[in-house]
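In: heads up, no residue letters with this:
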């Protein structure tokens, strides 16, 4: 179905090819998972399948890519639209209409399908992705996760033979991600659709994959059986990292398989982890107080009478299903977003201050926010220019570049910010916001586009900020990241705060929020691979296996 024959891709002014001599065959009805570190070229590989690379992106492609017998060199993307459906990292970039129903119908209109067929497929897609209640909603009124589901549904209505997905679950809550992946799996097994999918949250996708395609830092591409590839890969989900720590061979790829093998491990581990999880801070200093905060968008109540207190140095994970009000609450706390009722106060030397009543530059020194769409805060032509402007605004020269290198090293200063991968853009915006050293830092889905190595660096950066007294709120669907960084978890549902407590308690109270280690080792109270490795090392003087991600936070 898809063939790469000695394909290399080099972008203008690049020192080396981003893809080098790629020879790869993907069969019909196969689900291929593309993995690799942030910025290695996964999106380029996906873009080459429907001709976006190089017809749209520019650069030079050598070799030959064919899809369903059509050569992408002589068939531009519009001539492959009936064969290949594509959903990119930023779903809003592909929207061309105003409402959910119109967006689902648009692609079929371009293919001149009969109205009766279009209506049937729209209904099927709405049901498949759980969008029926949103059919008449405006696309830009939806949460990021809802927009992502709409983009996937719009691609499916054309009934493509090949479906290309770039981080399809990155903005979805755990249940939403399971629903989308179940729908994709049905397409593969029931209809023989070929799916090529890039994803950093491997714990969600690996159980469904037939094959893994690994894109290396040097542009080389290798492919093979998931278990064999992950046994030594530098990117691996917690279940594989746990298998390495426990010495299991072959490595299990699902919680079910791992739990079947974990009886002996549960027997070897002490009842209480030797490396305790982060616990709720006992510091008394208040960094932010919110009381009775409500946010209403038209007739929709996004946040309802929310109360929240943040202590200095505390890390709070804000969780909940898509559309539960997390982003609206963050923007209300920062002051730049809508707040219908309620008050927000941040202590200052002059007394309590409301960020909404301050100039944006001043408010940023009190409460910084990294939005879900990083490009909203990027407006200059180079990375160096963005970093220099951030330092000028914060009056601390050089800090932004140092922060960026800590989170995601290797991003060139002359690169255009909008040419970076989604993960690199996110890291850049985080560095820009941190340069102002705000007392409170709010992050909206900060791990979108980040691999495990970059997440570990981000976790370490947040840990340092926490130790310095910065209060941090991370709105996230990434339960593994929440298990690593959070002292406390606040769960929202339909605009209300429905749970608020220590991470150890809240994350294990529901299977939907539990990390893989907790599911595998229950009823033992372990959340991260780091806790397991520390306990095994204490019991056995031999060095415990290393892992790329899943640190346990400060003791």
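Out: Sure, I can see it. Predicted model only: the values in this text are computed from it and were never measured. Numbers count the residues shown, from 1 in each chain.

In: Please make it C-alpha for all contacts and neighbour counts, starting now.
Out: Noted.

In: Confirm residue 447 sits in a strand?
Out: No - Residue 447: not assigned to a strand; according to DSSP: H, G, I helix; E, B strand; the rest coil it is coil.

In: Apart from its chain neighbours, what residue comes closest to it?
Out: Excluding the flanking residues, the one nearest residue 447 by C-alpha to C-alpha, 6 or more residues apart in numbering is residue 455, at 6.5 Å.

In: what's the neighbour count on residue 463?
Out: 21 (other C-alpha atoms under 10 Å).

In: Toward the C-terminus, what is the element adjacent to the strand or helix carrying it?
Out: Counting by DSSP states H and E, the element that carries residue 463 is helix 452-467. With elements assigned by DSSP H and E, the helix or strand that comes after helix 452-467 is strand 471-475.

In: this is the other structure I want to compare:
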């Protein structure tokens, strides 16, 4: 169905080819997962399938890409639209209408399908992806994860034979991601659709893949069995790394296969220490309990403030309302020096609205916020950035200059920091990004790293991050965690809204779970994440009932046995 024949792609002024000598065959009815470091060429490979590379992006493509027998050199994207559906990293950039239902119908209108067919497919897609309650909503009012589901649905309604998805679960909560991937799995097995996915959150996708293609970036791609390829790649989900640590063969890529092999490892680890924090499991309530004034109080087992350190940020009875929608409903929050707090919850639960309300420039319907005794909303931009910084879900919103070097230099000037401060922060997150590169030409992960570096340059006392690992590979996440650890050790308070359960397990000291704008759980990471199968990391699922959350925890425990 998809065939790459000695394909290389180069762009002007680039130090080398983005893709080099790619030979790949993806047969009909296969789900193929493309992996690699940030900037290794995954998006370029995907866009070559429907002809966007090079017809739209420019550059030079050598070799041939054939899709259902059509050569993309002679068939531009419009002549492949009936065969290939593409879901890009940034769903907003691909929207052409204003509402969910109109967006789902647009691709079919472009193909000239009859109205009864369009109506039937829209209804099927709404049910398939859990979008029925959003059908009349304006796209601009949806959360990032909801927009991503709409983008997947808009591609599916055309019934393409090939579906290409670039980071399709990056903005989805764990439950929504499982729903989308399960739907794709059914399409592959029931309708023989061919699916090509590039994804960094491999713990979500690897179990569904028939084949994995690893792009090393400096050598020919490696394709083969998921477990074998991921075991040799620098990007691998925790279950694969746990299999390598334990010496399991074959290397498992699913929780089920790993648990079948994990009995001897659990015996070797022995009973958990009696004082291990994850033994004290919490049971988050789905809705909290109501007080007499109608507000929702946290469940009895929640953590209502930092155990130590001076509180840097306080919020009391914080509310955010958009028309008739209550996004945040009377949240009380206290975060102290050195705390690393993860805010979790399904898409639309109020995480982003909470962060913007805390930062001071977002909507706030009621309540108070103070950072070191001052409300950020009362500060001018410069002093506010030094007190509280926010990196939004769309990092491009912080970037407006023409080169990476210009963005870094401007961040240094605005923050009164020595020249090179922002560039040094960028290199710690994602090294080797060229100074003269335009920020809009960076990969999603590189663009996020640049926005993070800009926001961290003034060294704000409180740092707010909205989906900070979106588009980052595992090594980049490790570098981000190290940078945030350093800031926390220096007394900064860090709050991040995320769906990345593995990053939370590695990094956060405290987890807050929101539902419909209310706090339903708040406590130490080990307690909250192990109390829910939705938020539990892979290592915890494989080794349950033992309390270890990460492969690093297991390695440390084995070293002490």
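Out: Perfect, thanks for sending it. These figures come from a predicted structure and were not determined experimentally.

In: if we can go back for a sec, ok, average deviation of the helix holding residue 463 of structure 1 from structure 2?
Out: Once fitted to structure 2, helix 452-467 of structure 1 is off its aligned match by 0.6 Å on average (mean C-alpha distance after the TM-score superposition for structure 1).

In: Distance of residue 240 of structure 1 relative to residue 10 of structure 1?
Out: 33 Å (C-alpha to C-alpha, to the nearest Å).

In: same check, this time on residue 532 of structure 1
Out: With distances taken as C-alpha to C-alpha, residue 532 of structure 1 is found 43 Å from residue 10 of structure 1.

In: So for residue 240 and residue 10 of structure 1, which sits in the more crowded spot?
Out: Higher neighbour count among residue 240 of structure 1 and residue 10: residue 240, with 28 against 18, using other C-alpha under 10 Å.

In: ok so, going back, I'd like to check the angle between the helix holding residue 463 of structure 1 and strand 471-475, please.
Out: 150 degrees (axes from the mean of the first three to the mean of the last three C-alpha atoms, to 10 degrees).

In: In structure 2, point out the residues matching helix 452-467 of structure 1.
Out: Mapped onto structure 2 using TM-score structural alignment, helix 452-467 of structure 1 spans residues 474-489.

In: what comes into contact with the matching stretch?
Out: Surrounding stretch 474-489 of structure 2, the residues in contact under the criterion C-alpha atoms under 8 Å, 6 or more residues apart in numbering are 38, 200, 234-236, 337-340, 428-430, 469, 494, 503, 507.

In: Trace the host helix or strand of residue 163 of structure 2 over to structure 1 and give me the residue numbers.
Out: Assigned by DSSP H and E, residue 163 of structure 2 falls within strand 162-166. Under the alignment (TM-score structural alignment), strand 162-166 of structure 2 falls on residues 162-166 in structure 1.

In: what about the matching stretch, how far off from structure 2?
Out: Superposed on structure 2, stretch 162-166 of structure 1 shows a mean distance of 0.1 Å to its aligned residues (mean C-alpha distance after the TM-score superposition for structure 1).

In: that older thread, can you count the residues close to the residue nearest to residue 447 of structure 1?
Out: Residues near residue 455 of structure 1, counting by other C-alpha under 10 Å, number 25.

In: middle-most residue in structure 1, spatially?
Out: In structure 1, the C-alpha nearest the mean C-alpha coordinate belongs to residue 448, at 2.4 Å (C-alpha atoms, centre = their mean).

In: Now do the contacts for the nearest residue to it once chain neighbours are set aside.
Out: Closest residue to residue 448 of structure 1 apart from its sequence neighbours, by C-alpha to C-alpha, 6+ apart: residue 170 at 5.5 Å. Residues near residue 170 of structure 1 by C-alpha under 8 Å, 6+ apart: 199, 201, 448, 449.

In: Could you measure from residue 170 of structure 1 over to residue 271 of structure 1?
Out: Per C-alpha to C-alpha, residue 170 of structure 1 is found 34 Å from residue 271 of structure 1.

In: what do you get for residue 54 of structure 1?
Out: From residue 54 of structure 1 across to residue 271 of structure 1, the span is 56 Å (C-alpha to C-alpha).

In: Have a look at those two and say which one is more surrounded.
Out: More neighbours surround residue 54 than the other of residue 54 of structure 1 and residue 271, with 20 against 13 (other C-alpha under 10 Å).

In: On the three-state scheme, the aligned partner of the more buried one in structure 2 is what?
Out: Using TM-score structural alignment, the equivalent of residue 54 of structure 1 in structure 2 is residue 54. Secondary structure, three-state DSSP: residue 54 of structure 2 is helix.

In: Residue 54 of structure 2 reaches residue 44, doesn't it?
Out: No - here residue 54 of structure 2 does not reach residue 44: they are 9.1 Å apart, not a contact under C-alpha atoms under 8 Å.

In: okay, now residue 26 of structure 2: neighbour count?
Out: Neighbour count of residue 26 of structure 2, defined by other C-alpha under 10 Å: 18.

In: hang on, it packs against residue 2?
Out: Yes - Residue 26 of structure 2 is within contact range of residue 2, at 5.1 Å (criterion: C-alpha under 8 Å).
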